[in-house]
Structures are given as C-alpha cells and as structure tokens.
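1. Provided below are the primary sequence and the corresponding predicted coordinates.
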Amino acid sequence: MLRQYLGPLKWAVAGLAALLLGATGLNLVLPQIMKRFIDSARLGAGADMGLLLRLAGLYIALAVGVQLLNAGATYVGARVGWTATNRLRGDLMAHLLSLDMREHKERTPGEMIERIDGDVTALSNFFSQFAVRVFGAALLLTGAVVMFYVTDVRVGLAITVFVGVTLFLMNRVRKRGVEPTRLERESSARLFGYVEERLAGLEDVRALGAGEHHLRGFLRVQRDFFSRSVLSWARRNVVWQLSMVLFAVGYVGILSAAVGLYAAGAITLGTAFLLYQYMSMVEEPIDQLTQQLQDLQKAGASLGRIGELLALRTGIPEGERTLPPGPLEVRFEGVEFSYAPEDPQSRGVLRDVNFTLEAGQTLGLLGRTGSGKTTLTRLVSRLYDPTGGHVRLGGLDTRDVRLHDLRSRVAVVTQDVQLFQASVRDNLSFFDAAVPDHRVEEALREVGLGSWLDTLAQGVRTPLPTGSLSAGQAQLLAFARVMLRDPAVVILDEPSSRLDPATEAQLTRAMTRLLSGRTAIVIAHRLDTVARADRILVLGGGEVIENGERADLERDPRSHYAALLRAGQGAERGLHGAETGAAAVLA
C-alpha cells in the first residue's frame, strides 16, 4: 500500500525525510550546547561572557531551526498524506462503480460513504508520516542512547536495558487495539447507513408519524457506536498508559543516577543536566512511536476493511469488442435470469425469453408488477448478466462488449430522476467540462424546455436546487441528458406514470423526438405511452406471453394487447360516466 500510493510522491517523501532528519540532528546538538553553557556559567565572575552570549545565540538559532524544520515537515507531511489518501479514495470509488448491482444491494450508501471517506481518512497519518516518523524516532532514540554511552558507559547500559524492555512490552500490547478498532469502524459505517436511509425517506417518516420509532432506532445504533468507540479507545490507550508508567520509573532512575554521580564528583552539573535532557530525548521518540503504534492500530483496522472492499470482484467481466455504429438490433435468445443463481430453489425472474427488436424500432414492454420488465431492461444495459442464454446488441453478445462502450451507447431514463444541487449544465452533462454550453441549450430546446431555459437568469449556468422542478420537468430534463449523449438504444421506464394529461402530451412530443432514429424499449402501465410503438411484448411471471407487431396485435381480438386496450377503454367510459353523474349531482 505504501509503495503503491507513496511511490509517485517519492520526491515529496524524500523532502519530508530530510526535514525530519535535520530536526533530529539539531535536537541532538542542543543539549551539548546547554551543557557547555551551564558549566561555563558556574565559573561565576571568571566566566567568559562573550562565550556565554555566543552559546546562547547559537542555542536560540538552532532551537528556532528545529521549529522551522518541524513546521515544514508538518506541511509537507499533510500534503503527502492527503494526496495519497485522495488517490486511494478515487481508486476505491472507481472499484465500487465497477462492481455489479448485487454488491451494491447488500450495502447502504451511507456505509459506502464511511468506507470510502472514514476508513481512508484514518490512513492519512499512515501515508504521510508513519514510515518517516518511525525512522526519525528510531534515529533520535539511537542517537540519544549513543550520547549516554559517550557520557557514561554504565548509564548507557542501563538506558539500553530500559529502552529494550519498554519497546518489547509496547510491542506485546500494541495489537490489542486492532480488532476493537475494526469493530468501531463497522459500527460507524452502520450509523452512517442508518442516518442516510432515514434522511432519504424523511417525507414518508414524517407523513406516517414514525419519527419516534426511527429516533429510538438511531439511539440504539448510536449507543453501539459509542460503546465500541470507548472500548477501542481504551484498548489503544494501553500502549500510552504503559509508556507513562515506564517513563515515570525511568526518570526517577536517571535523576537518581545523575545526583549520585554529581555528588561523587564523577560528572559536572552541566553533564547532569545533559543526562536529563537526553532522557527526555529517549522519551520523545518512544512517545512518538507510541502515537504511531496507536495510528497503526487504526490503520490496520481500516486497511483490513479497505482490503475487503478491494477484494470484491464484479460478476460482470470486462469484454473486448466495440459495438457497431448507428441504431442497434436488440435480441434475446433463450434468456434466463435469477437474482440468486446459487440457490437451486430460487425461482427465476426471467425464463426462456426470446424476441428480436430490429434496429431503429420501438418496443412497448407491458406486464404486471413483478413480471420482470425492469429486470429485462437491466440485462440490456448490463447491470446484470443473464444466468442463461444470450443478450445481443448489434449482433454481439453483451458479455463480449467493453462496458464503457456499451453504457455509452445504451441510455436509461428511470421513473425517479436523480437531480444534483449543481448548475443545469452539470445536471445534463454529469459534470463533464468538455461539453460546450450550446450543446446543452440545444438538448433542452429539443425536448421542449426552451421557454423554461429562457427564464433562467444565468442560462444553463443557473444553479438547480433539489426539488425545484416538477415531475414533468424532471422527466424532460432526463430526456435532454439522453439527447446530449446521443445513444443508439434508449430505455424508458414508465416515463408518464406521474404526469397530468397536459404535461403528458408535452412529454409525448419530446419522447417522439428522442426516439426518432434510435432503438427503444418503453416500459409502460398506461397504454397511451406505447400507442406509437412498433412492437409489443407482454411479460407474465417472467415469461413472454405475447410478442408481435403492435398494429397486428391491436387488430387481433384474441390478443392480450387487444384485451388490455378494451379494458382501458371500458375504464375510461366508466370514469367519464362517473364524472358526468357527479356533475349532475352537483348541479
């Protein structure tokens, strides 16, 4: 992980190492200057004032240098850390987008947000400073121990034993915090997922008076997160607590040794102070190692969870071929599909589906709820692959086509249009800066939104707040997105399900322009939506009940389509009669 994400930043990492090592070297020199200053000052009236001033000035200059080097290291480290973690976020996002829908169905968007952002943020210090700071701390620790040997071999031996015991014990307890931290991250992801789901359904929660129930659920999830956070914090702090106890013993020992040696005349007062200073230099890197080990525990837990995500493999492998230009023929050959193919008891959503839609034609797809209509269109856009048979576009099996090429040639407009809090052009171009404004304007006018566009103060650059459009305008905006992409195949999922008659007429005109010269599949519950379709396919229980030319099926009184038309006309006459009766009563 370090090699992959810090490799491209090697010069910045080298600069960070130079800054840290420079600060370490100066730190080792400072106590020597202080020792000489103290020993010279003890001479009293015989002290060389010029030497003392020079030593004081040198000490101040070097101390300021240490602070500047540390500030530079902090700045460079932050840049390295955020650059590396942002690249990891991008890779994680790309990987998640490459997974098939089965994986996304198993996790909430909130959980995915926490995985991509929260877990990666926990790695920021690991990327930016872990290796360099551990190396710098080890160097400072080694230098301080060596200086003890230079001062007094006996003290050096004692400090070596103390450092060895301290590092051994810290290494023994450091792993205790990894598993609690992993559980903490998991509970954090569940908390994010819970909040995201409730915010997404806020209107329903309020309308049905379920706020109290969901609040209690939130408190349960929050309580679990809090409990696991406290446990993981306590486990990680064992390293720090152990360090505090050991250094309390260490400082007592070194002060006792310094006082004893000074009283015996073996060392000067400056050397006694030097021993104390170097003891603090032993404490500083070990404290730093303690902090880094705590961060390593967090990083270990986050790396494990990130590794789990990266280990997921899509069930939709990449193809190698490209689709031919122009409108594409759509063909299903003995297609079978199940959302749980590994379960032999699972009933397939689609069973032995066969039909051909010629290039440039429109197919009206009818059937009851749960008949498999949406699943069929998902196979065309390759959100899933069939568990049996073949789906072909332009004569090519969709499994043999490059995913990017296929999805750039197949456009889907769903019932619920997703709008972003961004400008009109960003909503249409999906934030592609290469798309010129005039193409966005042309697409909007093409679908009948020209008069609406003329009312916008900043044209296509006008911000589009969420919820500012009616259902009809949102559908037309989705049509404009498709116009902008100019795909070969268009799939419309019940485009007029929530519209009033006037808006539906406008949408029908836009749909006629949208589908002109393109192969199209239109899912419909209202028969008016498919009144201009070339072919009709009726699904029932995952099987093809009827398939044929719309005009032929309309003339055949025994066809399902004709029966649906008669039922729809009867319902309209009944509704008209009820309206007439109601008007008479009111009169």
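-> Arrived safely. Since the model is a prediction, treat every value here as computed from it, not as a measurement.
2. switch to C-alpha atoms for all contacts and neighbour counts from now on
-> OK.
3. Just the helices from the stretch 1-150 of the chain, written as ranges.
-> Here the stretch 1-150 of the chain has its helices, by DSSP state H, counting those that start in this stretch, at 2-6, 10-41, 49-98, 101-105, 109-113, 119-121, 124-125, 131-151.
4. Looking at those, spot the one closest to residue 470.
-> Smallest distance to residue 470 across the helices of the stretch 1-150 of the chain (C-alpha to C-alpha): 25.7 Å, for helix 109-113.
5. From the chain's centroid, how far away is the longest helix belonging to the chain?
-> Longest helix of the chain, by residue count under DSSP state H: helix 211-263. Per C-alpha atoms, centre = their mean, to the nearest Å, the displacement of helix 211-263 from the mean C-alpha position of its chain is 31 Å.
6. Which strands or helices does it pack on?
-> helix 153-173, helix 178-200, helix 269-311 (3 or more C-alpha pairs under 8 Å, 6 or more residues apart in numbering; DSSP states H and E).
7. and residue 152, how many residues sit next to it?
-> A count of neighbours around residue 152, defined by other C-alpha atoms under 10 Å, yields 16.
8. My error: substitute residue 173 in the last question.
-> 15.
9. Go ahead and confirm it touches residue 238.
-> Yes - taking contacts as C-alpha atoms under 8 Å, residue 173 lies within contact range of residue 238: 7.2 Å.
10. need the contact list for the residue nearest to the spatial centre of the chain.
-> Nearest to the mean C-alpha position of the chain, by C-alpha atoms, centre = their mean, lies residue 116 at 3.4 Å. Residues in contact with residue 116 (C-alpha atoms under 8 Å, 6 or more residues apart in numbering) are 89, 92-93.
11. If you rank these by neighbours, which is first?
-> residue 92 (20 neighbours).
12. Does it touch residue 312 like I think?
-> No - here residue 92 lies out of contact with residue 312, judged by C-alpha under 8 Å, at a distance of 11.0 Å.
13. another structure for you, compare them:
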Amino acid sequence: MAYSDQAVEVSDGETPAASTAARLAILWSFARPYWRVLALGLVLSLAVSAMGLASPMVTKWVLDTLAVDGSLRDPVLVLVALLILGAVIGWYQWVMLGRLAEDVVYDARQRMILRYLGARVYELLKRGPGELVTRVTSDTVLLNQAASSSVIGLINGTIMIIGSLVLMGHLDLVLLSTALAAVIVVFVMFSVLMPQISVAEEKAQASLSDLGSELEGTVRAIKTVKSSGAQPRRFASLMRHVGESRQHSLRSVRIQAGAWTIAGIGLDGAVIMVLAVGAYRVADGQMTISALVAFLLYVWGLTGPMMELTQNLTTLQSGMAAAGRISQIERIPVEEPADDLTVTSPARTTHSVGTAEQRREVSGPADEAGRDADRAATSPILELSGVTARYSPDAAPAVAGIDLTISRRGHVALVGPSGAGKTTVLSLLMRFLEPESGEIRLNGVPYAELGHARIRSAFAYVEQETPVVPGTVRDNLLFANPHATDDELAQVLRRLHLSDLVESLPEGLDSRLSDTSVSGGQRQRISLARALLADPRILLLDEATAQVDGITEAAIHETITEISEHRTVVTIAHRLSTVIDADQIVVMDAGRVTALGSHQELLESTQLYRDLVAALRIETRSAAVPSVTMS
C-alpha cells in the first residue's frame, strides 16, 4: 500500500469535514477490492428475493387449486423447494458477507496504522493518543456493514420493493395505487431523516475520541491526579465527554426510532387501506379472494424490505460518519512513500523493505571502516548549514540560522537554558522535523537526497521520556537490532548495571515490561542499552542521565567516552559531569548557537556558559564535579 504525500497540511490537529461524496468515495475505496464478492452477494441476495417474491404467487396457486378441488402436490412441493433453497442460499450469503465485513475492517485498520507509522512525527503528535486509538478501534467498526452488506441490502431491498410493486400491479392496479401512496410517504420521510443520523453519529464519535484522549492522559498521570486531590475535577471533565457522546447518540437513536416508526405506520396503514378497498372490490366481483390474499402477502412482505432499507440506510449513514473521520486521518501528511516501512501480516498483506541494506549503505560498520581508511578521523559526518525550523507555520522559529559541523568521531554536547533549541536540533537530525531553510548533510549527502529510513539507520536515539515499548524486556532491548547475540546482550546489560535487575524479574528477559515494573532510571538504562545494541554510527542522547544514580551515571559516562573514541555521540545534558569531558560543547540560547569550544575554553570566553556552571554551585576549578542538575 503506497502513501501519497499530496496531503492537506494540518495546523491545529483538525481537518475540514469531508463532503458526502468524499465519504462515499472512502467507503467505496474499502469495498472496491472485493467487488467480485459484492457482486456474488448481490446475485445471491436477488435469488433469495426472487424466491420471496414467488411465494405469494404460489400461495395464490394453492388457493386457486383448492377452489377447483385440484391436487395440492405441485404447489406444496414448490413452496417446500423455495423454503429449502432460500435457507441454503441465505446461509451462504450471510457467512460470505460476514467475512467481507471483517475484511473491510481489517483493511481500514491496516490503512490507518500504516498512516500513523508513516506520518510526519509532529503532525501525528498534534492529535492525542486516545483519539488516534479510537479512530482505529471504534470508527472502523462502523465500516463493518456500511461498506459491505448494507450496499447489497439497499440494492436488494429496492429491487424487492420494485418487484413487489410490479407484481401487485399485475394483481390489481387500483390496490397498487393505494399501497404506493404509503410507500412514497415513507421514502420522503427517510430522505429527510437519514442525513441527520450521519451528523449525530459523527459528533458522538468525536466526543468518544475526546474521551479516549483525555482518559489516556489521566491514567498516565494517575499519581499526579491522586496526589493533587484532583479526582473530582478529572471525573467531571471525563464525564462531560461521556455525556456529550451519550447526547449525540441518543439523538441518533431518536431519529432512527422515528424512521422505523414511520416505516411501520406506513406499512400498517397500507395494509388497512388495502383490506378496506380490496374487500369492496371482492364484494363487487372485481377481483378474486385469492388475488386479494396474494396482494396482502405482498403488502406484508414489503415490511421486510422497508425495514431492511431503514436499517441499511442507518448503517450507511453511520459508516459515512466514520468515513468522514477516517478521511481526516488520511489527510495527515506523511514523510514519504511507504517503501521504507516494513509491515508483515501472515494472513493478509505483506509490505517489505530492505532496511538492512539501507543501514549498510549509510552507516554499516564494514563500509565505515573503508571510508574511515580514506578520510581523516575528524572529517564531518553531520553538517548543518543555515538551518531554520519551526513546529508550525505561525509559530516562532525553534532554531534559526544554525551552522554546526559534527566530526566522525568524538563527543559533542549541547547545553543551554530550557527552550534554547537543543531537542529541536536532535529532531532535525532524526528528520522528525523538516527545516524551513538551510541544509543538513549526512556523510556529505544532503538529507533531501536520502530517505527518512536511510537517515535514521545511521542513528540510535535515546529519548528524554524513555518510553517503554509494549512487550518483554528482551523485546525492548532488541527493538532496534533483533539479531543481536546473547553475548552482546549480556555485555551491554553488565555495562549499564542491568544484570541484577533482569535476574530479579520473575521471568528474566522474558518478563513483561510496563511503566510500573521498572523505575524511571531503569527505563533510561534499558533505553540506552537498546541504543547500544543497535550499534549505531551516531548515538543521540537526550538527558540520558537525568534519572539515574551516581554509580550508574559514572558507568554511562564511561560508556559514552568509550563509544566516542570510534563513533559520534551527541548529547543533551544538564549535568556538568556528563559534558565536562566532551570534545566539543555547543552552547545554545534562543534557538541559536552562541558559542563552541571545550569546557575550559567556554569558561574563559562565554558568560552564558559560566552562568550555567555557576548555577551548579561548584568551584569551576574543582576536580570533583558533583552530579547536580542544571536549572
């Protein structure tokens, strides 16, 4: 499945509502791959309908045979045959369309998950996690019948009604005009009520997304909520979304109830009028009793198609509401075509990519050994020239005019007050954020000439938040390099003092990992171990020692020193002990690079750096540097 980058830019996390035609187009896009199944389902449905339409005529045949004392064998056999054949075909159609509905949901979820994984990072993060989850889990369910059986049901129901009306006209045109008046009234009312269902359903789903997003954030911050005594306020806020969803859903229910009631009244009224007019015509000798009975059977038979039409129109409106919300997701801009994304599903579709080849091409150890043999060890691996970037078009630049050269080996530390642009620089290097102007080069090649996956294959990135990846400890450690050996794994665990933690867990490396099963410092070490196992050409660390103890910090510091002897390490740190021995310290302020140099050079030349060091309340000439967090 390929992405198109011709997407509508989103500035506030919201996108315009899709038109009815656009929603129908999205519904059809899910059903189109299965048009043969839909066609077969329609044929089977028409066959069942044809048998249903034939039954009243066979009943008339039975009554006419009784009137002349004829044999009932043939008409009864035909009725039994119609019953059995209809049951068999109906069962097969039901199973086939049920499978089709599940396939549609599967494809919709696959499409949305691919969009999430391929989306531009900050465009995706503008939407809350709860909302994104709701779109995949809840909205797609509304497509279940809308893009499959409801279409067939609408066609079949329409044909059943038309067929019934034709046969009713064959029996008696006067009675047909009587019944037709009721049918027309029902259709007019449907045309008024049905669009309102779509609007109500879409608003209900929007409130449900808001609930999911806010509930996810509340659960994530439950310790803060409880320690602040904020449970009543959180409850009131969450229930406001629950109430809004309920209100819109009830409005949809009321409209649906009105539609069903109108259909029922219209059909019951038709039966009463047909009985009255039909009895008069039988008494007047203008039609037979058997014809009246058959006509009444057709009128009663209209109940099924009319109710089916009502239900399928309702389902279609709900599906269109879901399609409108899915269209918002499909307008999230993506980084590039999904050729760099690997998605494998044994039962369904496989999308594959040679990321291993990309890694070898950009930063494989063998290639780098050859390159290093031909280049000086200090030749730049990364270059930023006049780079300016912002997180949204109307926001101030997060960084402006950044010029920076990072050598092939060594430790580069970014320091500065909060909001200086340090994390933005890492986001630019990882291509989570695109520069507004300027150029970034990797190994002398502009980023614009490299795909996102190729660029990122050169890096290992340790986030400041150090999130836990769903799965076991082993899954987390091998996340970036699933082919790492047990010896490599054991070595990294020992280096970062994680061996004792793993041994203390009930199932060792195969223990399920969650935010509550390990401390913040342990999560940070696991994240760093994951990065080391990836064997990157460039290691990016954002506050890698923010939550660890002194002993572990010393081990991390030693690891950074060792890696920087033959690789590139770029760190953001507010602890002086982490950066004091860096080969180059980059001082940033207000989105700009204000100074470069070693620790001693910056102490002598840069007031901002002296202020940052002074904030640690240490003697700058002291040999012992305590682990105190910069303010």
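-> That came through fine. Values in this document were obtained by computation on a predicted structure and should not be read as measured data.
14. mind giving me a markdown table with the helices of the stretch 1-150 of the first structure and columns for distance to residue 529 of the first structure?
-> Formatted as a markdown table, these follow (distance: least, C-alpha to C-alpha, whole Å):
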| stretch | distance to residue 529 of the first structure |
| --- | --- |
| helix 2-6 | 52 |
| helix 10-41 | 60 |
| helix 49-98 | 32 |
| helix 101-105 | 28 |
| helix 109-113 | 33 |
| helix 119-121 | 47 |
| helix 124-125 | 53 |
| helix 131-151 | 63 |
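15. Show me the one of these that comes nearest residue 496 of the first structure.
-> Of all those, it is helix 101-105 that lies closest to residue 496 of the first structure, at 25.9 Å by C-alpha to C-alpha.
16. If you count contacts, what does that closest one end up packed against?
-> Contact analysis of helix 101-105 of the first structure by 3+ C-alpha pairs under 8 Å, 6+ apart lists no helix or strand as a packing neighbour.
17. Alignment lookup: residue 234 of the first structure to the second structure.
-> By TM-score structural alignment, residue 234 of the first structure lines up with residue 254 in the second structure.
18. dump the residue contacts of that match.
-> Applying C-alpha under 8 Å, 6+ apart to residue 254 of the second structure gives no contacts.
19. and if you look at residue 297 of the second structure?
-> residue 56.
20. so what corresponds to it in the first structure?
-> Aligned counterpart of residue 297 of the second structure in the first structure: residue 277 (TM-score structural alignment).
21. which residue ranges form the helices in the stretch 301-450 of the second structure?
-> Remark: helices assigned in the stretch 301-450 of the second structure by DSSP H, counting those that start in this stretch are 303-330, 355-363, 365-374, 422-429.
22. for the stretch 301-450 of the first structure, what spans make up the strands?
-> Using DSSP state E, counting those that start in this stretch, the strands assigned to the stretch 301-450 of the first structure run over residues 330-337, 350-357, 362-367, 388-393, 396-397, 410-413, 422-423.
23. Can you add distance to residue 547 of the first structure and mean neighbour count and give these back as a markdown table?
-> A markdown table is the format used below for the strands of the stretch 301-450 of the first structure (distance: least, C-alpha to C-alpha, whole Å; neighbours: other C-alpha atoms under 10 Å):
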| stretch | distance to residue 547 of the first structure | mean neighbour count |
| --- | --- | --- |
| strand 330-337 | 12 | 21 |
| strand 350-357 | 7 | 19 |
| strand 362-367 | 9 | 24 |
| strand 388-393 | 17 | 21 |
| strand 396-397 | 22 | 18 |
| strand 410-413 | 22 | 21 |
| strand 422-423 | 43 | 18 |
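24. looking at the ones you listed, which is closest to residue 178 of the first structure?
-> strand 422-423 (40.6 Å).
25. Of the helices of the stretch 301-450 of the second structure, flag the one that's most buried.
-> Across these, the average number of neighbours (mean count of other C-alpha atoms under 10 Å) peaks for helix 303-330, which reaches a mean of 23.
26. re earlier: including distance to residue 270 of the second structure, could the helices of the stretch 301-450 of the second structure go into TSV?
-> Formatted as TSV, the helices of the stretch 301-450 of the second structure follow (distance: least, C-alpha to C-alpha, whole Å):
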stretch	distance to residue 270 of the second structure
helix 303-330	11
helix 355-363	68
helix 365-374	82
helix 422-429	69
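27. Which of the contacts of residue 116 of the first structure are retained in the second structure?
-> Retained in the second structure: 89, 92-93, out of those (criterion both residues aligned by TM-score structural alignment, their matches' C-alpha atoms under 8 Å).
28. just to revisit the earlier point, give the equivalent position in the second structure for the residue nearest to the centre of the first structure.
-> Aligned partner of residue 116 of the first structure by TM-score structural alignment: residue 136.
29. of all the helices of the stretch 301-450 of the second structure, which lies closest to residue 337 of the second structure?
-> Evaluated with C-alpha to C-alpha, those place helix 303-330 nearest to residue 337 of the second structure, the distance being 13.4 Å.
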